[in-house]
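>>> The sequence and its predicted three-dimensional model are supplied below.
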Amino acid sequence: MIPESFAARFWAKVDKRAPEECWRWTASVNEHGYGRIATDRRRGPVLAHRASYEMHYGSLPEGKIVRHKCDNPRCVNPGHLVAGSHAENTADMMRRGRHHSATVTSCPKGHPYLPGSYYQYSGRQCRACSLARADQQRRRRSLSCEQIEASR
């Protein structure tokens, strides 16, 4: 349960507007632009959007995070906040073009990332570069030590 004194302090730091608009956090933000507010010394600061979610909907389910439907890290409007997983949040970021790799259109060697032109593991790996690397390794294995030294 959130104490009334915390709630009063919290809402004093919010530019509250119409229900469909973002309610902007006006106080301290972290390096990613998300609002933060101190709770107590033991717990330390919490993210403002998470505090807003918990004040309106109760505790967050285990393993869930608070996601913004509006893509505004300073927004604390409970109508714009939803519980979800990290995977759902990353999928949102990719779909909306906010993920660091969502805007990358080609590999470091310049091959375009088109459907079927890359492998998807923990990140994207260019198929053309992977095949060239494998071909180079096969050629190296077939050379003798003298041939390798001569090629350097």
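Yes, it's here.
>>> Only C-alpha atoms from now on, for both contacts and neighbour counts.
OK.
>>> Contacts only, for the spatially most central residue of the chain.
Centroid-nearest residue in the chain, with Cα atoms, centre = their mean: residue 90, separated by 5.4 Å. Counting by Cα atoms under 8 Å, 6 or more residues apart in numbering, residue 90 touches residue 99.
>>> now do residue 54
residue 60.
>>> Which secondary structure state is assigned to it?
helix (DSSP: H, G, I helix; E, B strand; the rest coil).
>>> buried residues in the helix or strand where the residue nearest to the centre of the chain lies?
If you go by DSSP states H and E, residue 90 is part of helix 86-96. Buried residues in helix 86-96, counted by 16 or more other Cα atoms under 10 Å: 89, 92, 93.
>>> One more to weigh against that first structure:
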Amino acid sequence: MLTVWARVLRRTVRSPSGCWLWQGAHNGKGYGTIGRPGQTNILVHRVALLVHKPDQLAPGLQADHMCHDRNCWEPTPCSHRRCVNPAHLRLVTAKENNARRLEGNTCRLGHLYSVRRNGARFCPTCQELARLGLRYTRAQLASWDTLPLELADLAASSPSGHLTSVSG
């Protein structure tokens, strides 16, 4: 595993935040992956845990990136998923990992959640954009003069209650 870890370190850039960001291949969810001869690919943050915290590994535990910030405005997927700094990783149960994922009051694009009568959270801005067949990344939304929350206000103030066009 140490030779795989050496390969990971060669493809890693240290950021000012302390994250060690993987620069190689990643899966569809943005987590870094690395190939092993004759075996399937492995998640690079799992390699970090195997090398630096082998005594903590146990069935049913998942890696949690403690460096992740729910409100980061970085291109999707969030770069924290590429972090392999062992000091930024901990092993937690699926329940703990999901509870941390659900912290905060914004969706992954930074829009405020609304709450349904049954207590379920949803993002009305993302729902409206999806209804229109529009999908945007955080980087695209951050580059607009109109902020995401203002888009929701525009939709709410339109006669139809829907966001049909944005000029400017």
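Structure's in. What do you need? If you're wondering where the values come from, they're calculated on a predicted model, not measured in any experiment.
>>> picking that back up, for the helix holding residue 90 of the first structure, what is the distance to the chain centroid?
For helix 86-96 of the first structure, the separation from the chain centroid amounts to 7 Å (computed by Cα atoms, centre = their mean, to the nearest Å).
>>> Can you name every helix or strand that the longest helix along the first structure contacts?
If you go by DSSP state H, the first structure has its longest helix at helix 127-142. With contacts defined as 3 or more Cα pairs under 8 Å, 6 or more residues apart in numbering; DSSP states H and E, helix 127-142 of the first structure has these neighbours: strand 118-120.
>>> where along the first structure do the helices fall?
4-11, 48-57, 86-96, 127-142, 145-151.
>>> For the longest helix of the first structure, buried residues please.
In terms of neighbour count (16+ other Cα under 10 Å), helix 127-142 of the first structure has its buried residues at 127, 128, 129.
>>> Make CSV from the residues you listed and add distance to residue 59 of the first structure to it.
Compiled in CSV, these are given as follows (distance: Cα to Cα, whole Å):
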residue, distance to residue 59 of the first structure
127, 45
128, 48
129, 47
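>>> Now do the same for residue 89 of the first structure: its match in the second structure.
If you follow residue 89 of the first structure across to the second structure using TM-score structural alignment, you land on residue 97.
>>> Might you report the residue contacts of its match?
Per Cα under 8 Å, 6+ apart, neighbours of residue 97 of the second structure: 62, 64.
>>> State the distance from it to residue 24 of the second structure.
Here the criterion is Cα to Cα, to the nearest Å. By it, residue 97 of the second structure lies 25 Å from residue 24 of the second structure.
>>> same deal with residue 95 of the second structure?
Taking Cα to Cα, one finds residue 95 of the second structure at 29 Å from residue 24 of the second structure.
>>> Also residue 12 of the second structure?
Between residue 12 of the second structure and residue 24 of the second structure the computed distance is 8 Å (Cα to Cα).
>>> More neighbours: the two, which one.
Of the pair residue 12 of the second structure and residue 24, residue 12 is the one with more neighbours under other Cα atoms under 10 Å, namely 18 against 14.
>>> The more buried one -> the first structure?
Alignment note: residue 12 of the second structure maps to residue 14 in the first structure; criterion TM-score structural alignment.
>>> and if you look at residue 58 of the second structure?
Counting by TM-score structural alignment, residue 58 of the second structure lines up with residue 61 in the first structure.
>>> can you tell me which residues contact that match?
Applying Cα under 8 Å, 6+ apart, the residues near residue 61 of the first structure are residue 83.
>>> and it, how far is that from residue 36 of the first structure?
Taken as Cα to Cα, the span from residue 61 of the first structure to residue 36 of the first structure is 20 Å.
>>> Let me know how buried residue 2 of the second structure is, in neighbour terms.
Neighbours of residue 2 of the second structure (other Cα under 10 Å): 11.
>>> do you know how far it is from residue 99 of the second structure?
For residue 2 of the second structure, the distance to residue 99 of the second structure - Cα to Cα - is 32 Å.
>>> in the second structure, which spans are strands?
12-14, 20-22, 33-36, 39-43, 61-65, 89-93, 114-115, 121-122 (DSSP state E).
>>> on average, how far is the second one from the matching bit in the first structure?
Yep, that's strand 20-22 of the second structure we're talking about. Compared with the first structure after the fit, strand 20-22 of the second structure shows a mean deviation of 0.5 Å (mean Cα distance after the TM-score superposition for the first structure).
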